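**Q** Sequence and predicted structure, then a few things I'm wondering about:
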Amino acid sequence: MTAFILVSGLHTGGWIWREVADRLTGSGAEVHPVTLTGMDGASAASGTGLDTHVQDVVRVIDGLDAPEIVLVGHCYGVHPALGAAALRPDRVARVVCLDTAMPQDGDPAAKLVPSPAVHAHLAERPGLPVPAPAAGGWDVLGSTAGVPAEALAELARRAVPQPAGTLTQPLHLSEALTTVPTTGVLCTGNGSSIAMVEALLGLGDPRLLALTAPGVTFFELDTGHWPMLSTPDPLAGVLLGAAAGEGHRMTAPELPAHLRPFLLDVPERARERVGNVDLYFPDEPGPRPAVVFVHGGPVPRDVGPTPRDWPGYVGYARHVAELGAVGVMVDHGLHDLADYPVAASDIAAAVERVRADPRVDASRVALWFFSAGGLLCADWLANPPSWLRCVGATYPILAPMPNWGFPADSRFRPVEAVRSAGDLPVVLTRVGQERAEIAATVAEFLASASASGACVDVVDIPSAHHGFETVDVNDETRAGVREAARAVLGRLGV
């Protein structure tokens, strides 16, 4: 018989697993929802920390006779779950990380908490318990998509303050933990998906290679951050599948998608490299209008080649140069989600460098954003300069994912910035096979643009996927790239 130990996240106790526990028990499993020290409504002792919660889980493990124990950690709960597994690796058959990243040895739990309010509290009131979000404010910890109103009300009513030490004390993991199989359960409504993880893996980040180990599997659920409340039946099914060793297994591609050839056969063209900027000049004499391409990310700092040498971006820059504009590709500093301000500064500096070139018509410039680089268009939409004649956006992310931890007043929200775009033209390439979590941001952007009267032209490519330029090579995608390029260049008078 499998015994499931269910460890809940911030501000909650074992009660949150009630429906999932019933379903697991009905399938013949032994189930032990854990209410960690201080999470039962009683005041936690001042010394309560992560080690306290790790020992809570260890005591449950030591009290069981079941031959197979599966530890499930939701959100913060993965820290005490992993800490306990590291101390009892011979007793734990699998650890399930439910809608949370995998922490590393020495990481405090606060490192993976997305809420800016939590970080502000820990900085301004160190040592004091972190209050639970107010009713209606639980999205700061992750999307509440799919949670019934009554369950959300119970969550707010029963929530308790989180002892500060549980978030600031470092997690201690041993080498023995590497022998324990793990399963990641990703919630698409909170901004995670198998496709997104595979895309990051394809970038070659060595830190992610552990995800390809034989004992690592993945599932995804089409819901928000609280699947035990929103989708208890599917979650129970996933947990049973994880216990059986089922799930998707990641593999590192021999040739990552972003390094495959560009879908258009564009002629070779010399480039000029100045700092972090590559320029591809057309055959026509200058000054000529320019299109500045802004890559997505985050791209790990040590990954090579860098985006300005990826075939897709090189292909776009050469294509617009072939059509009569200066193609510009910029490497910017989006290496981590916290780097958006750095990347924005890099782009602004690159644009000024390009406009200062006498071969460029400084009064006719377009910016073209891709994927998660789409958030960087917010500055330009919110206050468009007169020389900015068009903004392009291809399979863009136009609002931060719920689990990215962006503050509510973040400047990187194109869904809001477009309301101030005025008559600045936007050419948006929408792919029909987009990941659901990204497509939702595009739909929100288009609704906001429509309500504010913004000028957005949509180029639809029904068969295309995210990053289609090197993976979906067909007549429809080629036509889509050409149409988008013509639309952007048309706004530049080319």
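**A** That came through fine. Numbering: from 1, shown residues only.

**Q** Only C-alpha atoms from now on, for both contacts and neighbour counts.
**A** Fine.

**Q** Leu211: what's it in contact with?
**A** Met250 (CA atoms under 8 Å, 6 or more residues apart in numbering).

**Q** One more: the one 3 residues further on?
**A** Residues in contact with Pro214 (CA under 8 Å, 6+ apart) are Arg249.

**Q** In a helix, it, correct?
**A** No - read with DSSP: H, G, I helix; E, B strand; the rest coil, Pro214 is coil and lies in no helix.

**Q** alright, now check it against this:
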Amino acid sequence: MTAFVLVGGPFTGGWLWDEVAGRLRATGEEAWPVTLDGDPGAGLETHAGELLRLLDGIEAPQVVLVGHDYGIHPVLAAADRRPERVSRVVYVAAGLPQNGDPAVLLVRDETVRNRLAHDDAPVPPPRGRAWEQWGSTDGLSAAALARLDRLARPQPAGTLTEPLRLTGAAHRLPATGVLCTGDGPGIDMVEMLVRSGPPQFRELAGSRVSFFELPTGHWPMLSCPDDLAEVLLRAAAGEGHHIDVPDEECPEDLGTFLLDPPEVPRERTGRIDLHLPAADGPRPAVLFVHGGPIDPARRPTPRDTSFYLGYGRYAASLGAVGVTLDHRLHSLADYAKAAEDVAEAVEQVRADPRVDPDRIALWFFSAGGLLSADWLAAPPPWLRCLAMTYPVLAPPSGWETVDARFRPVAAVRGAGRLETVLTRAGLEHPSFAVTVERFLDAADECGAPVEIVDVPHGRHGFETLGGTEESRAAVERAMTAVLRRLDS
């Protein structure tokens, strides 16, 4: 027999799991829906203590701890102190908190995050459509939403602001992630982060961690309780999708660049490399801005991969200075640091006597697309063009720690006549693709000019995934469009 301990997100209690618990019990398993202390003085440690007392009293030989949203914090705290009693930890629409992280880091409502920085009063529950500020209500019936409104209770501030304390024992336990694709990323994006993201994502690879997807919003226990109960039973049995252990190389270097531009002189100064054309006099420059987050220990770094070497050389072969850059986007909280690095690189490039300082283009890739916001909001006169390739143009759900400053979808309203060349991958990650469509809608509304280069069969990172005539033509067309704007 397996005992499932079910811990919900903020404002909720054991009632959130009524249907799921009933279905688990009908299969002969135990279910323990938990209502945590709602006293205004309660904190994360209060809730962790409650779960420890419950764990110590359960007699079933196997215990699966299930944490939804905030609930994963006390679940991990308890699992870390009683690892011998826990057979698996299940994350339902939850983040990946690390030692020292308070739950407020993953609160999506920016108003609440700001308030908790200086106010320790309980957080009142949202009502009606305001639940969307805490997670997608996709799949919730009117009755389920009314039930949230009726039963929700204030969340003690300390539960969201106290840091999670872990020794590492919890992260060595078998784990399962239940990804709600109506609310956030699916397995494909997790695989991408495992291969290219910060070190903590590497822990998600291998046989210890499994994944399931549910096509619903943030509250699957209300929108699809049968499906969630089935997933929990399968997770307890060790089933689910496993992500292969990633190669030691950066993903951009797993293949060769789809074009074969000639080698050109390359000069390295600090964070930037200049790929220099065979030309006299100051030349326009294209600065290529990589995505991320990138593990700072990964080698080669982006500018030494075949991907960015290819782009830098290609620009130089056509008469422009190709500039590649290693910036400090090592976590989702590092966008301000990365933006500082990009701005510094631009000034360094413009000061080089071989560069025409009045003819500069910036080209952003993947999640580096969020860094375009500063330049869209207030484009300087020497910035002749922005280019973006399969960009992220608004933080997807689950990226709430990205500073509010980095929202190209909103910033484009300040772009004026700055021209953008946008390469769109037809087989893009859905959560990225929707941000591109939102950006294009916003650009259309404000009259910002955008030239679209479509790659209907292209995937994210298509330049090193095996060149096709379609993908080669797209890169050539995008580069031609950028250089045309630099020469006009």
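**A** Perfect, thanks for sending it. Here the structure is a predicted model, which means the values were calculated and not measured.

**Q** Any idea what the TM-score is?
**A** Overlay of the two chains. TM-score (TM-score structural alignment, normalised by the length of structure 2): 0.92; 486 aligned residues with a CA RMSD of 2.4 Å.

**Q** Would you mind listing the buried residues in the strand or helix carrying Asp149 of structure 2?
**A** Using DSSP states H and E, Asp149 of structure 2 sits within helix 142-151. Within helix 142-151 of structure 2, the residues scored as buried using 16 or more other CA atoms under 10 Å are 144-145, 148-149.

**Q** what's the following helix or strand after it?
**A** Downstream of helix 142-151 of structure 2, the first helix or strand assigned by DSSP H and E is helix 157-161.

**Q** quick one: that following helix aligns where in structure 1?
**A** Mapped onto structure 1 using TM-score structural alignment, helix 157-161 of structure 2 covers residues 164-168.

**Q** ok, Ala316 of structure 2 touching Leu274?
**A** No - counting by CA atoms under 8 Å, Ala316 of structure 2 stays clear of Leu274, with 9.1 Å between them.

**Q** Look up the closest residue to the alignment partner in structure 1 of Pro293 of structure 2, ignoring the ones flanking it.
**A** In structure 1, Pro293 of structure 2 lines up with Pro298, judged by TM-score structural alignment. In space, and not counting its chain neighbours, Pro298 of structure 1 is closest to His335: 4.6 Å by CA to CA, 6 or more residues apart in numbering.

**Q** how close does the one you found sit to Val442 of structure 1?
**A** To Val442 of structure 1, His335 of structure 1 is 23 Å away according to CA to CA, to the nearest Å.

**Q** swap in Gly324 of structure 1?
**A** In terms of CA to CA, Gly324 of structure 1 sits 30 Å off from Val442 of structure 1.

**Q** and the residue located most distally from the centre of structure 1, what does it touch?
**A** Most distant residue from the mean C-alpha position of structure 1: Pro285, 42.8 Å away (CA atoms, centre = their mean). The contact partners of Pro285 of structure 1, by CA under 8 Å, 6+ apart, come to Arg359.

**Q** Under the alignment, what does it map to in structure 2?
**A** When structure 2 is aligned by TM-score structural alignment, the residue opposite Pro285 of structure 1 is Asp280.

**Q** Against Val321 of structure 2, how distant is its match?
**A** Using CA to CA, Asp280 of structure 2 is found at 12 Å from Val321 of structure 2.
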